[in-house]
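Novice: build me a structure from this.
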Amino acid sequence: MAALQNSKPGPMGIIRDALGKDNPVLVQVLGICSALAITGLVSTTLVMGLALMIVTSLSCLMVSVLRSTIPYRVRLMVQMMVISVFVILVHLYLRAYHLEMSKALGPYVGLIITNCIVLGRCEAFAIRSKPLPAFLDGLANGAGYALVLLFIAVIRELLGGGTLLGHSVFPASFQPAMFLKTAPGAFLTLGVVVWVVKSIWPQTGAAPNHEG
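Specialist: Next up is the predicted model:
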């Protein structure tokens, strides 16, 4: 157990790993359902990424705070309940103050409850870590997810629609690649992004996970 604790990275290591070699989308290929569904527009991607960052960081923090009181046999159920509370709060906030954005995101904010990134970080890291590292781990993994999705959204909206944040970027003669706005186009864009990242930084995802 002591060896496991000593092998855990510090705060900067947690952030670096989540953004780089352990990125939840590029390396672990998690959360790609929403990557396909909401990356057609940069605006929806920004909100979705922020929502997941909030839910992941606060869920990991709460699970860490409660870790000594959660019975081992029901830990996954408790973690799901904690995640559900924060997802519901985010969903209600969007419905109350940003109704149009809530409608644009459809069911995908609610589906954060089933996102493997959130439960994965709660189970793999938060349940055995102190509150601050758990919070940073959740925040960093949420940020790693958000940054990748934002990059995909920029490509899809720019080349697939000729706009960025709803504003025209190219001249009227530009012919957008409408294929990029489809689900197969999203898969293709994600694949190209992963390929480019692995080509530039071949060590990404090569190192073993700290949690074992």
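Novice: going by C-alpha atoms from here, please, whenever you check contacts or count neighbours.
Specialist: Will do.
Novice: which SSE is immediately downstream of the helix or strand containing Ala143?
Specialist: Using DSSP states H and E, Ala143 maps to helix 131-161. For helix 131-161, the succeeding helix or strand toward the C-terminus, using DSSP H and E, is strand 163-164.
Novice: got a list of contacts for that next one?
Specialist: Contacting residues not belonging to strand 163-164 are listed as 41-42, 154, 157-158, 169-170 [Cα atoms under 8 Å, 6 or more residues apart in numbering].
Novice: try it again with 7 Å
Specialist: 157-158, 169 (Cα atoms under 7 Å, 6 or more residues apart in numbering).
Novice: hmm, back to that, so which elements touch the helix holding Ala143?
Specialist: Judged by 3 or more Cα pairs under 7 Å, 6 or more residues apart in numbering; DSSP states H and E, the packing partners of helix 131-161 are helix 11-19, helix 42-66, strand 163-164.
Novice: try it again at 10 Å.
Specialist: helix 11-19, helix 32-37, helix 42-66, helix 116-124, strand 163-164, strand 167-168, helix 183-200 (3 or more Cα pairs under 10 Å, 6 or more residues apart in numbering; DSSP states H and E).
Novice: which of the ones you listed sits closest to Met77?
Specialist: helix 116-124 (10.2 Å; Cα to Cα).
Novice: could I get the contacts of strand 163-164 as CSV with distance to Gln203?
Specialist: What follows is the contacts of strand 163-164, written out as CSV (distance: Cα to Cα, whole Å):
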residue, distance to Gln203
Glu157, 30
Leu158, 29
Val169, 35
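Novice: want to put them side by side, so please do this one too:
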Amino acid sequence: MSELKELTVEGLWKNNPALVQLLGLCPLLAVTATVINGLGLGLATMLVLIGSNVTVSLVRNIVRNEIRIPVFVMVIAAFVTIVQLLMNAFTYELYLTLGIFIPLIVTNCAIIGRAEAYASKNAVLPAAVDGLMMGAGFTAVLMVLGGMREALGSGTLLAGADRLFGSIATNWTITLFDTEQPFLLAILPPGAFLGMGLLIAVKNVIDARLAARQQPETKTVTRIRVTAES
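Specialist: Alright, predicted model coming up:
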């Protein structure tokens, strides 16, 4: 359980593929104009991560080292194709919106990186949890960045939710404020860069404060031990 807990913390915070490893930035910055776009691409990436990690873990003792990278890429491409066909069949409008960035999941360094660094060296369950948590961390960043850009740019949240969840989500759009002209800086790519930089800065500040809190506790424990020995 301690290993699974560590994988959860690593994927969601300490080693987040978007905020720490800075992988997959091209689709992350390109499609996060809305929360739903980010959620759709994040879920697709998560499914590919889980599927590829599990498969790579299953065949890790069969595939020779000389050909492991081509085999891993073929596995990832197969799962990307499956996800692409599923989105084409069930979420066609979202599929059109995300466009080329769905097949480009194959080139996402976070996926091949986890397959090589973790799944190829561990059992199926830890590999599946690693894929799930890395995908969840990536999806969370996509959604937060998409929410920031959508709220500032258009004054709404969850616009177009029916493209992912169907007709049941037609009325899910939340209007924060009415605007005649959208805030283009937030909607266009420069806004994505600024928003991503802000998220990374916030994470760094939180990490610094957590580290500062832990240092006094360590010093206090050390002093108590020294006093007891003397």
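Novice: turn the helices and strands packed on helix 131-161 of structure 1 into TSV, including mean neighbour count.
Specialist: Below are these laid out as TSV (neighbours: other Cα atoms under 10 Å):
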stretch	mean neighbour count
helix 11-19	19
helix 32-37	19
helix 42-66	23
helix 116-124	21
strand 163-164	18
strand 167-168	10
helix 183-200	16
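Novice: what's the closest of the ones you listed to Leu92 of structure 1?
Specialist: From those, taking Cα to Cα, the stretch that ends up closest is helix 42-66, at 11.7 Å.
Novice: quick one: average offset of whatever helix or strand comes next after that closest one versus structure 2, please.
Specialist: Counting by DSSP H and E, the next helix or strand C-terminal to helix 42-66 of structure 1 is helix 75-97. On superposition with structure 2, the mean distance recorded for helix 75-97 of structure 1 (mean Cα distance after the TM-score superposition for structure 1) is 0.5 Å.
Novice: quick one: helix 75-97 of structure 1 aligns where in structure 2?
Specialist: Against structure 2, the aligned range for helix 75-97 of structure 1 is residues 68-90 (TM-score structural alignment).
Novice: list the buried residues in the matching stretch.
Specialist: 68, 71-73, 75-81, 83-84, 87 (16 or more other Cα atoms under 10 Å).
Novice: so Arg95 of structure 1 touches Ala104, yeah?
Specialist: No - Arg95 of structure 1 lies out of contact with Ala104 (Cα atoms under 10 Å); the separation is 11.0 Å.
Novice: next up, the contacts around the residue most central in space within structure 2.
Specialist: Central residue of structure 2 (Cα atoms, centre = their mean): Phe138, 0.7 Å from the mean position. With contact set as Cα atoms under 10 Å, 6 or more residues apart in numbering, Phe138 of structure 2 has these partners: 11-13, 16-19, 23-24, 28, 38-39, 41-43, 45-46, 110, 132.
Novice: what does it align to in structure 1?
Specialist: In structure 1, Phe138 of structure 2 lands on Tyr145 (TM-score structural alignment).
Novice: ok so, going back, are any of the contacts of strand 163-164 of structure 1 buried, and if so which?
Specialist: Applying 16+ other Cα under 10 Å to the contacts of strand 163-164 of structure 1 flags 157-158 as buried.
Novice: and which of the contacts of strand 163-164 of structure 1 is nearest Lys181 of structure 1?
Specialist: Nearest to Lys181 of structure 1 among those, with distances taken as Cα to Cα, is Glu157, at 7.5 Å.
Novice: residues contacting the closest one?
Specialist: 39-43, 163-166, 176-178, 180-181.
Novice: can you do 6 Å?
Specialist: 40-41, 163 (Cα atoms under 6 Å, 6 or more residues apart in numbering).
Novice: got CSV for the residues you listed, with distance to Cys122 of structure 1 too?
Specialist: Putting these into CSV (distance: Cα to Cα, whole Å) gives the following:
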residue, distance to Cys122 of structure 1
Gly40, 29
Leu41, 29
Thr163, 37
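Novice: closest to Ala186 of structure 1 among those?
Specialist: Gly40 (8.0 Å).
Novice: structure 2: which residue goes with that closest one?
Specialist: So Gly40 of structure 1 corresponds to Ala33, using TM-score structural alignment.
Novice: about what we covered before: and the helices and strands packed on helix 131-161 of structure 1: which comes nearest Gly110 of structure 1?
Specialist: Across those (criterion: Cα to Cα), the nearest stretch is helix 42-66, sitting at 10.2 Å.
Novice: on contacts alone, who are the packing partners of the closest one?
Specialist: helix 131-161 (3 or more Cα pairs under 6 Å, 6 or more residues apart in numbering; DSSP states H and E).
Novice: what's the angle from the helix it packs on to helix 11-19?
Specialist: In terms of direction (axes from the mean of the first three to the mean of the last three Cα atoms, to 10 degrees), helix 131-161 of structure 1 departs from helix 11-19 by 30 degrees.
Novice: once aligned to structure 2, how far is helix 131-161 of structure 1 on average?
Specialist: Helix 131-161 of structure 1 sits 0.6 Å off on average (mean Cα distance after the TM-score superposition for structure 1).
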